[in-house]
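Student: no FASTA, just this:
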């Protein structure tokens, strides 16, 4: 519920309105086709869509969340390279393990 309040507060139009519906769905459920307008989306499965209604802004919740806010500026390229390197090393280890098993047989 706190997340829905944060979404409402960070929305340009939503922060000015009452009774705002916040829609949650996994990214894999998002459906975008070429004929849709900018910002328009659909859903593959309506069952996976969760709608939360936020009636009014609750400053207590927003202040509590603001106190725990941590802003990071990660080096995404370096993190991706590190992750890719780890995945390659794991694949190499698996291939070597398979080769060892074949030699033992």
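Tutor: Perfect, thanks for sending it. These numbers come from a predicted model, not from an experiment. Numbers count the residues shown, from 1 in each chain.
Student: can we go C-alpha only for contacts and neighbour counts from here?
Tutor: Fine.
Student: what about residue 10, distance to residue 98?
Tutor: Counting by C-alpha to C-alpha, to the nearest Å, the gap from residue 10 to residue 98 is 51 Å.
Student: wait, residue 88
Tutor: For residue 88, the distance to residue 98 (C-alpha to C-alpha) stands at 15 Å.
Student: structure B:
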């Protein structure tokens, strides 16, 4: 079962977490590049994910209120962590998670520790947590693999459409540049006294040639 939460401060953000380590494992494999992973530091806990609304958004730009919501959930969903007065929470982009074959289900490491953020001394806020849980829903039928493949297919479609649009704009720019060049060349022809009817007739009299070329 997957649990979903809608962020109180901005409903465009979605928080979700799995029921057990096996669902955690599935989410590790089929997470999205837009996902940010949260976990209690030095204690076991649920893997909580925050899905960013914009693909290009950095995990460093998450509003603090939303970080606080995720921290409250992940602390509460840690058997040992929820009993502690305060715990530290770590979070990092899904793409920074590293999984090897020797690791147990639900266990991860990091590709680069520099991309791991630390929130220190997170204490339980009961009134705040109660409001968060009012947004919670569960889903027994979620298919993470299908969701990820559908997402990737949609992203490829957007990339192709953007490429076609750019190609069309480039063609129009080249066409406009060629038309401008033709217009400039046409103006130059007139500057040199050349018309569409051909060169102007010479106004010199035949006898003038001898005077001019002696």
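Tutor: Alright, I've got the coordinates. Keep in mind it's a predicted model, so treat the numbers as computed, not measured.
Student: list the TM-score for the superposed pair.
Tutor: TM-score of the superposed chains, computed with TM-score structural alignment, normalised by the length of the first structure, equals 0.61; 99 aligned residues with a C-alpha RMSD of 3.9 Å.
Student: helix or strand right after the helix or strand that residue 159 of the second structure is a member of?
Tutor: Residue 159 of the second structure is part of helix 144-191, with elements assigned from DSSP states H and E. Beyond helix 144-191 of the second structure in the direction of the C-terminus, DSSP H and E gives the next helix or strand as strand 194-195.
Student: and the helices in the second structure?
Tutor: Under the criterion DSSP state H, helices of the second structure are mapped to 21-30, 64-76, 126-133, 144-191, 208-212.
Student: what span of the first structure lines up against the last one?
Tutor: Aligned using TM-score structural alignment, helix 208-212 of the second structure spans no residues in the first structure.
Student: swap in the third one?
Tutor: Against the first structure, the aligned range for helix 126-133 of the second structure is residues 59-66 (TM-score structural alignment).
Student: the matching stretch against the second structure, how far on average?
Tutor: Here the mean offset of stretch 59-66 of the first structure against the second structure after fitting is 1.4 Å, by mean C-alpha distance after the TM-score superposition for the first structure.
Student: what sits up against that stretch?
Tutor: Taking C-alpha atoms under 8 Å, 6 or more residues apart in numbering as the criterion, the residues outside stretch 59-66 of the first structure that touch it are 2, 5-6, 9.
Student: how far does that stretch sit from the chain's center?
Tutor: 21 Å (C-alpha atoms, centre = their mean, to the nearest Å).
Student: and the residue lying closest to residue 119 of the second structure once chain neighbours are set aside, what does it touch?
Tutor: Nearest residue to residue 119 of the second structure, sequence neighbours excluded (C-alpha to C-alpha, 6 or more residues apart in numbering): residue 89, at 5.0 Å. Contact partners of residue 89 of the second structure, counting by C-alpha under 8 Å, 6+ apart, are 38-41, 71, 74-75, 118-120, 122.
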